[in-house]
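Got a predicted structure plus its sequence, pasted below:
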Amino acid sequence: MAPKSDKAPNLVGAIDEGTSSARFLVFSSQTSRMISSHQIPIDKICPKEGWVEQDGEVIMDAVWECLEETAIKLKEDNELEVNCLSAIGISNQRETTLAWDKKTGKPLHNAIVWLDMRTASTMDTLLGKVPDRDKNCLKNLCGLPISPYFSALKIRWLLDNVDAVKEALEDGTLLVGTMDSWLIWNLTGGPNGGIHITDVTNASRTMLMNLKTLQWDNELCKFFDIPKELLPEIKTSSEVYGRIAEGPMEGIPIASCMGDQHAALLGQKCLKKGSAKSTYGTGCFLLYNTGSEYCSR
């Protein structure tokens, strides 16, 4: 990527990978005005009643295409080069979970989407392990009730039911993660040096992160019988994780990542304790700023 001219505008890019579409937007860091964007719809796959999946490769192809098309639009419509971009951030659908092979870079099953309910039987089995079948028995650690909604149960289902996942686990080539992890791993090189990370907001929706340490919790991983080595490294939501490995935006740093609803809370400037926002999209999501101290309920 060519160096940026001193007179070039300072732009930032945002990848928004949602349930219904993938898009890439470019903003002026001085005015916050959107300069350019490109969006591609993403289909959902429903093989059974209550099952909702998406093709991880289709999602990744859509993200790459959004980057490429926006680069073209920047030049044709605004006479701007991609070297005006200082950094790229990512906002993604939360809880949606994917397993892939780190050698081939291929998904081992479709991504299980956040609203999928196939893990109801997995939840029932797990509740059989706890006194009084208490769904809230882990809330003191992760802040969440045992529910099909969260990623840990989706990972457990993949480990129990998908032969390709079992084989990759035995071969030591299995990686799992939420959609931010899948995107960042591919964008930074995939099988050729891709970085396997997640941020605290996405990790907080897995049921595997300890809310006090902000790291994967041994007790939680043991409860769900999920090896920690399969999981991405947890990072903050604002730091340089790596750089785009190829394409027209090669070399641009990926410098932020948040689950979409957390990002919306920030975007609505709910920065003070007690402030809240409600988002109406594929679902309705109410988030409340609880402040900087640990809150267990």
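Sure thing, it's come through.

Going by C-alpha atoms from here, please, whenever you check contacts or count neighbours.
Will do.

Which residue ranges of the stretch 51-200 of the chain form helices?
56-78, 120-127, 139-142, 151-161, 163-171, 179-187, 200-203 (DSSP state H, counting those that start in this stretch).

Take those and write them to JSON lines, including distance to A111.
Listed next are the helices of the stretch 51-200 of the chain as JSON lines, based on distance: least, C-alpha to C-alpha, whole Å:
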{"stretch": "helix 56-78", "distance to A111": "6"}
{"stretch": "helix 120-127", "distance to A111": "17"}
{"stretch": "helix 139-142", "distance to A111": "23"}
{"stretch": "helix 151-161", "distance to A111": "9"}
{"stretch": "helix 163-171", "distance to A111": "12"}
{"stretch": "helix 179-187", "distance to A111": "8"}
{"stretch": "helix 200-203", "distance to A111": "15"}
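
so which of these comes closest to W100?
helix 163-171 (7.8 Å; C-alpha to C-alpha).

A further structure is provided below for comparison with the first:
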Amino acid sequence: MAGHGQDTKTDGGVEVAHEEHLPQGIHETEEELRHGWFVGSIDQGTTSSRFLIFNGEGDPVAMHQIEFENLYPKSGWHEHDPLELLASVEECIEGAMRKFGDMGYSRRDIRSIGITNQRETTVVWDSKTGEPLYNAVVWPDTRTKSLVRDLKARDGADALTELCGLPLSTYPSSVKLLWLIQNVDAVARAYEEGRLAFGTVDSWLIYRLNGGANATKPVHVTDSTNASRTMFMNLRTLQYDEKLLQFFGIDRTKIHLPRIVPSSDPECFGKVASGVLTGVPIAGCLGDQSSALVGQCGFSPGQAKNTYGTGCFLLYNVGEEPVISRYGLLATVAYDFGGGRKPVYALEGSIAVAGAGVKFLQNNLGFATQSSQITELAESVEDNGGVVFVTAFSGLFAPYWIDDAKGTLFGITQHTSKGHIARATLEATCYQTRAILDAMAKDSGHKLESLAVDGGLSNSDLCMQTQADVSGIPVDRPAMRETTALGAAIAAGLATGVWRELGDLNGMVNREGSRRVFWPGMERERADRLFEKWNQAVEMCRGWVRDGEEESEGEQSE
């Protein structure tokens, strides 16, 4: 495959800036567009950052990944260093571009880049200096439990979900921001002085990649998929809602909120200001779970995907009108590609612990040295031996929304082995996914015919077969599993002419090769009986954390 940058000119050994990234005035054939251009994708997750480069067929051709430190200063607290997040992204770009260069390509071949990111994670910085004022508060952090209880008692709390699609919980960005303003002096001072900048990780990265406070015109934006996770945005208008801001006591004159723009745009997200990709436009932005749905080409109502990452997130495309769940799910923006297209919405079921449970067995309990060995350990036994592990490290998310639970093992006997606990850990994600699927069937009026999957834990054949067995529907694992990063690349490529319409993308993921469908093989009666046991365990773990207990007994460092 030939690239356009083989004859890159240099000036004193430095590549000359290239200004032909946007589609205006470029008259290429469809084949040239498909085979000649590449799109970069920043995938900033909970445990690692990555930069991938995709060709016009949607295949990843180069990638670099870095894990970074997760901080747990107190029980229930979860933080990241915002500068480390930025540095890891910049290092990944440099690493992937070196590999790309070794293949004979250059920066001139990169048409644009997209960003996908962990959602809800809250970053605050000084709008004058561009420096963070506190560590990022990560999405599963539960320090806001008492604050959420107080908010639920306020007038108007019951009306929030209808406006923004999210229930009050420790999950969204709103309560994290409020906690920071109330508890961190530097944040409170910046708020009172009108220099507090707020954003989710996408906003922080876009701001700094564009030069931060040193830019001629700082770029402070977010897309509607990320904004829909804050509880500040009206789902229908896709703009900040004064009723929502007033409920949380946020004064817009004292805080810099990111401008909400479509997920795909050639100009709104600016350009990379320094490094090997200087001048390349950032043209797409999607929260990671929306990005995975796009990467799975889930463009039709009724299509769904489940991403098994640190957490587990199931999105169900409901079309161009939001559906407010009555059964414990979230309503969210699936994607908004602009250009005259209407935004598309989804129902979502969010599970806090999936791959994080595997990491817990690996890192905290020393069950294995590599994640893949946990599946091998689980395969060493025929079943869970009666063990049920409710992995409620941060309470339970959809469809339960239990904030006062902790991780709990049930059914341990002298017969219990590491293999039984490993198997129960994988099963916990599968049972919670079934609960979400059941809720989606009630909200939508019909059961899914199959479930498209991606994410690291989807590589476990045992986990995927268990998912098919307990849910009673086929599990479809594509050959190309980098769907989260691909979604951000699609958003950027649509904005910059690499792909013209969504129809150009069909078939990218569902090719032959290593694609595999896992078919249910368990009798329904047995599957229902096991699921009933899981629900019994969930009920028994309720109320473990009582008011004041965690503050007095659980604030040791983790």
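On my side now, so go ahead. If you're wondering where the values come from, they're calculated on a predicted model, not measured in any experiment.

Can I get the helices of the stretch 51-200 of the first structure in JSON lines including mean neighbour count and distance to S256 of the first structure?
JSON lines is the format used below for the helices of the stretch 51-200 of the first structure (neighbours: other C-alpha atoms under 10 Å; distance: least, C-alpha to C-alpha, whole Å):
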{"stretch": "helix 56-78", "mean neighbour count": "18", "distance to S256 of the first structure": "16"}
{"stretch": "helix 120-127", "mean neighbour count": "15", "distance to S256 of the first structure": "33"}
{"stretch": "helix 139-142", "mean neighbour count": "18", "distance to S256 of the first structure": "23"}
{"stretch": "helix 151-161", "mean neighbour count": "21", "distance to S256 of the first structure": "21"}
{"stretch": "helix 163-171", "mean neighbour count": "16", "distance to S256 of the first structure": "29"}
{"stretch": "helix 179-187", "mean neighbour count": "25", "distance to S256 of the first structure": "10"}
{"stretch": "helix 200-203", "mean neighbour count": "25", "distance to S256 of the first structure": "11"}
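
D217 of the first structure pairs with which position in the second structure?
Applying TM-score structural alignment, one finds that D217 of the first structure aligns to D241 in the second structure.

That match touches L235, doesn't it?
No - using C-alpha atoms under 8 Å, D241 of the second structure makes no contact with L235, being 9.2 Å away.

okay, these two: which has more neighbours?
L235 (27 against 16; other C-alpha atoms under 10 Å).

if I pick the closest residue to that one other than its chain neighbours, what's in contact with it?
Leaving aside its sequence neighbours, L235 of the second structure sits nearest to C164 (C-alpha to C-alpha, 6 or more residues apart in numbering; 5.2 Å). Contact analysis of C164 of the second structure by C-alpha atoms under 8 Å, 6 or more residues apart in numbering lists S228, M231, F232, M233, N234, L235, A331, T332.

mind checking what the second one lines up with in the first structure?
With TM-score structural alignment defining the correspondence, M231 of the second structure maps onto M207 in the first structure.

what's the helix or strand for its match?
M207 of the first structure belongs to no helix or strand when elements are defined using DSSP states H and E.

Distance-wise, check it relative to S296 of the first structure.
13 Å (C-alpha to C-alpha, to the nearest Å).

about what we covered before: mark which of the contacts of C164 of the second structure are part of strands, please.
Counted as lying in strands by DSSP state E, out of the contacts of C164 of the second structure, are A331, T332.

Over in the first structure, see which of the contacts of C164 of the second structure survive.
Counting by both residues aligned by TM-score structural alignment, their matches' C-alpha atoms under 8 Å, the members of the contacts of C164 of the second structure that carry over to the first structure are S228, M231, F232, M233, N234, L235.

Of those, which is the nearest to F518 of the second structure?
S228 (32.9 Å).

how about the closest one, what does it touch?
C164, G165, N234, L235, L238, T332, V333.

what's around the equivalent of T122 of the second structure over in the first structure, how many residues?
Under the alignment defined by TM-score structural alignment, T122 of the second structure is paired with T97 of the first structure. Look at T97 of the first structure: counted by other C-alpha under 10 Å, it has 30 neighbours.

so T97 of the first structure sits right up against V113, yeah?
Yes - between T97 of the first structure and V113 there is a contact under C-alpha under 8 Å: 6.6 Å.

which of the contacts of S228 of the second structure sit farthest apart?
Pairwise over those, using C-alpha to C-alpha, the maximum falls at G165 and L238, 11.8 Å.

hmm, back to that, with distance to F68 of the second structure as extra columns, can I get the kept ones among the contacts of C164 of the second structure in a markdown table?
Listed next are these as a markdown table, based on distance: C-alpha to C-alpha, whole Å:
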| residue | distance to F68 of the second structure |
| --- | --- |
| S228 | 26 |
| M231 | 28 |
| F232 | 29 |
| M233 | 30 |
| N234 | 34 |
| L235 | 33 |
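
now, among the residues you listed, which is nearest to D476 of the second structure?
Taking those together and measuring to D476 of the second structure by C-alpha to C-alpha, the closest member is S228, at 27.9 Å.

between G165 and L238 of the second structure, which one's more packed in?
G165 (27 against 21).

Which position in the first structure pairs with the more buried one?
Using TM-score structural alignment, G165 of the second structure lines up with G143 in the first structure.

Could you look up the SS state of the nearest residue to that match once chain neighbours are set aside?
Nearest residue to G143 of the first structure in three dimensions, chain neighbours excluded: S296, at 5.7 Å (C-alpha to C-alpha, 6+ apart). Taken by DSSP: H, G, I helix; E, B strand; the rest coil, the conformation at S296 of the first structure corresponds to coil.

residue contacts, S296 of the first structure?
Here S296 of the first structure is in contact with K139, N140, G143 (C-alpha under 8 Å, 6+ apart).

hang on, the earlier thing: need the overlap of contacts for M207 and S296 of the first structure.
G143.

For the match of M231 of the second structure, which residues are in contact?
Counted by C-alpha under 8 Å, 6+ apart, M207 of the first structure has contacts C142, G143, L144, I146, F150, S151, A152, L220.

same thing but at 7 Å, please
Contacts for M207 of the first structure (C-alpha atoms under 7 Å, 6 or more residues apart in numbering) come out as C142, L144, F150, S151, A152.

try L138 of the first structure
L144, P145.

Now do it against L220 of the first structure, distance only.
Distance from L138 of the first structure to L220 of the first structure, by C-alpha to C-alpha: 8 Å.
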